[in-house]
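Engineer: Sequence plus the predicted model coming up.
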Amino acid sequence: MEETEIIRLIGVLREEHRNLDEAILLAPAGDQMQVARLKKRKLKLKDEIAALEDQLIPDIIA
C-alpha cells in the first residue's frame, strides 16, 4: 500500500473512531451490550490506526 493511501485510510479510521465516541455518549443508558460493542470496535480501530502508522515509519537497521 502506498504512503498516501495509508494516510487517507488513517484519516477515515480516525473519523470513525471519533464517531464512535459520540455514539457511545448518545447510547441509551440501559443498553450496555450496545455500548460494549461500540467500545470494542473503538479499540479495534485504535489498533488498526497504530498498525498503519507503524507502516509509515521506515525500518532502521542499526
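Structural biologist: Received the coordinates, thanks.
Engineer: from here on, contacts and neighbour counts on C-alpha atoms
Structural biologist: Fine.
Engineer: for the residue nearest the centre of the chain, what are its contacts?
Structural biologist: The residue at the geometric middle of the chain, judged as the C-alpha nearest the mean C-alpha position with C-alpha atoms, centre = their mean, is residue 45 (2.5 Å). By C-alpha atoms under 8 Å, 6 or more residues apart in numbering, residue 45 lies in contact with 13-14, 17.
Engineer: Next one for the comparison:
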Amino acid sequence: MDTLTPAEISARLAVLRQEHRALDEQILHMAANGDDELDAKRLKRRKLQLKDCIAKLEDMLIPDEPA
C-alpha cells in the first residue's frame, strides 16, 4: 500500500468515504425501521474498518517532517 501515488490515494479515499456515507445512511434507515440488530452491528463494524482505513490513507498523504 506504500507504493501508491498521491493521486491513487486520493481516488481510494474518495471511494472509501462514499462507502462510509452509504453505510451511515443504511444504518440510520435500519434503525428507523427496526431492522435486524445483528445486521446493523455488522454494518457498524464495517464502517469503523473504513474509518480506520481512511485515516491510514490520509496519513500517507501527509509528508514526513524532518526531525
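Structural biologist: Noted; the coordinates are in hand. Keep in mind that this is a model prediction, so the values were computed, not measured.
Engineer: Of the contacts of residue 45 of the first structure, which belong to strands?
Structural biologist: Per DSSP state E, strands hold no members of the contacts of residue 45 of the first structure.
Engineer: counterpart of residue 41 of the second structure in the first structure?
Structural biologist: Under the alignment defined by TM-score structural alignment, residue 41 of the second structure is paired with residue 36 of the first structure.
Engineer: ugh, typo on my part, it should be residue 62 of the second structure
Structural biologist: Residue 62 of the second structure maps onto residue 57 in the first structure, with residues paired by TM-score structural alignment.
Engineer: Alignment lookup: residue 13 of the first structure to the second structure.
Structural biologist: With TM-score structural alignment as the criterion, residue 13 of the first structure matches residue 16.
Engineer: For residue 18 of the second structure, the count of nearby residues, please.
Structural biologist: By the measure other C-alpha atoms under 10 Å, the count of residues near residue 18 of the second structure is 12.
Engineer: ditto for residue 10 of the first structure
Structural biologist: Applying the criterion other C-alpha under 10 Å, we find 20 residues in the vicinity of residue 10 of the first structure.
Engineer: next one: residue 60 of the first structure
Structural biologist: Summarising burial for residue 60 of the first structure: neighbours were counted as other C-alpha under 10 Å, giving 5.
Engineer: Specify the local secondary structure of residue 35 of the second structure.
Structural biologist: Per DSSP: H, G, I helix; E, B strand; the rest coil, the local secondary structure of residue 35 of the second structure is coil.
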